[in-house]
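Enquirer: Let me see the structure of the following:
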Amino acid sequence: MAMDLFWAFLVGGALCAVGQVLIDYTKLTPARILTAYVVAGVALSAVGIYPKLVELAGGGASVPLTGFGNLLAEGVRESVDEKGLLGIFMGGLTASSAGITAAMVFGVVCAAIFRPKQK
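Expert: Sure thing, here's the model as predicted:
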């Protein structure tokens, strides 16, 4: 278990450190960096690297935005195998629907509890 925690911390920390370096030393906006992380997760999943990283690091690789990209890619791959061409449009949303729903529900709950002030 200690090695699992070590790898999760190392991989998740490395992903966060790369994001922080991009914020500090480039003119990329946070939105572009987040989008790049999702696209990187899709690309690494397409070549078969990201599933191995998830196997090694567990939550350290599946929780960051690159993990969301991997989830989208895996969902599309499975849906295309089952439904053919229509799976391209359905797979990513079907695979990530629970995470998207949770983000929306928690966002609404937080907005109802905490009243933000206008700046």
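Enquirer: CA atoms for contacts and neighbours, from now on please.
Expert: Noted.
Enquirer: how about the helices in this protein?
Expert: Applying DSSP state H to the chain gives helices spanning 2-25, 30-46, 50-57, 59-62, 65-83, 87-113.
Enquirer: for comparison, sequence B:
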Amino acid sequence: MDYLYVFITGGILCLIAQIIMDNTTLVSGQILVIYIVAGVILTALGLYEPIVKFGQAGATVPLTGFGYSLVKGTIFAVKQDGLLGVLTGPLTATGGGIAAAIIFGYVFAVIFSPKTKK
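Expert: Coordinates of the predicted model:
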């Protein structure tokens, strides 16, 4: 059943993004920012934690999960290091993912020589 919950949660998040793309003039970059900010806000309000408990990776892997990780990292670091944690917490919690995105983006750009869309 856990796999079903993960699939449903991730699918609903993707469905919402697709509906936004189909019915507005927003581009994918704008939706990316909306999803990250929504994850931050929902986590700060305590509303995203139940979604994570239900959907597990279906809720933590999409972009809203990145916002969730930012807030959780900040909260943990502030409890541990005080006000300095506001600056260090988000980067500590998400640094591995950010580094992987940069490295893999570079490697694939070198391998496949991307071109702009026309």
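Enquirer: Trace stretch 46-57 of the second structure over to the first structure and give me the residue numbers.
Expert: Counting by TM-score structural alignment, stretch 46-57 of the second structure falls onto residues 48-59 of the first structure.
Enquirer: Of the helices of the first structure, which stretch is the most buried?
Expert: Among the helices of the first structure, helix 59-62 has the highest mean neighbour count (mean count of other Cα atoms under 10 Å), at a mean of 23.
Enquirer: one step back: so which of the helices of the first structure comes closest to Lys119 of the first structure?
Expert: Closest to Lys119 of the first structure of the helices of the first structure is helix 87-113 (Cα to Cα; 16.2 Å).
Enquirer: on contacts alone, who are the packing partners of that closest one?
Expert: helix 65-83 (3 or more Cα pairs under 8 Å, 6 or more residues apart in numbering; DSSP states H and E).
Enquirer: what about the helix it packs on, distance to the chain center?
Expert: Relative to the chain's own centre, helix 65-83 of the first structure is displaced by 11 Å; criterion: Cα atoms, centre = their mean, to the nearest Å.
Enquirer: Throw the helices of the first structure into a markdown table and include distance to Lys119 of the first structure, thanks.
Expert: Below are these laid out as a markdown table (distance: least, Cα to Cα, whole Å):
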| stretch | distance to Lys119 of the first structure |
| --- | --- |
| helix 2-25 | 24 |
| helix 30-46 | 20 |
| helix 50-57 | 40 |
| helix 59-62 | 35 |
| helix 65-83 | 29 |
| helix 87-113 | 16 |
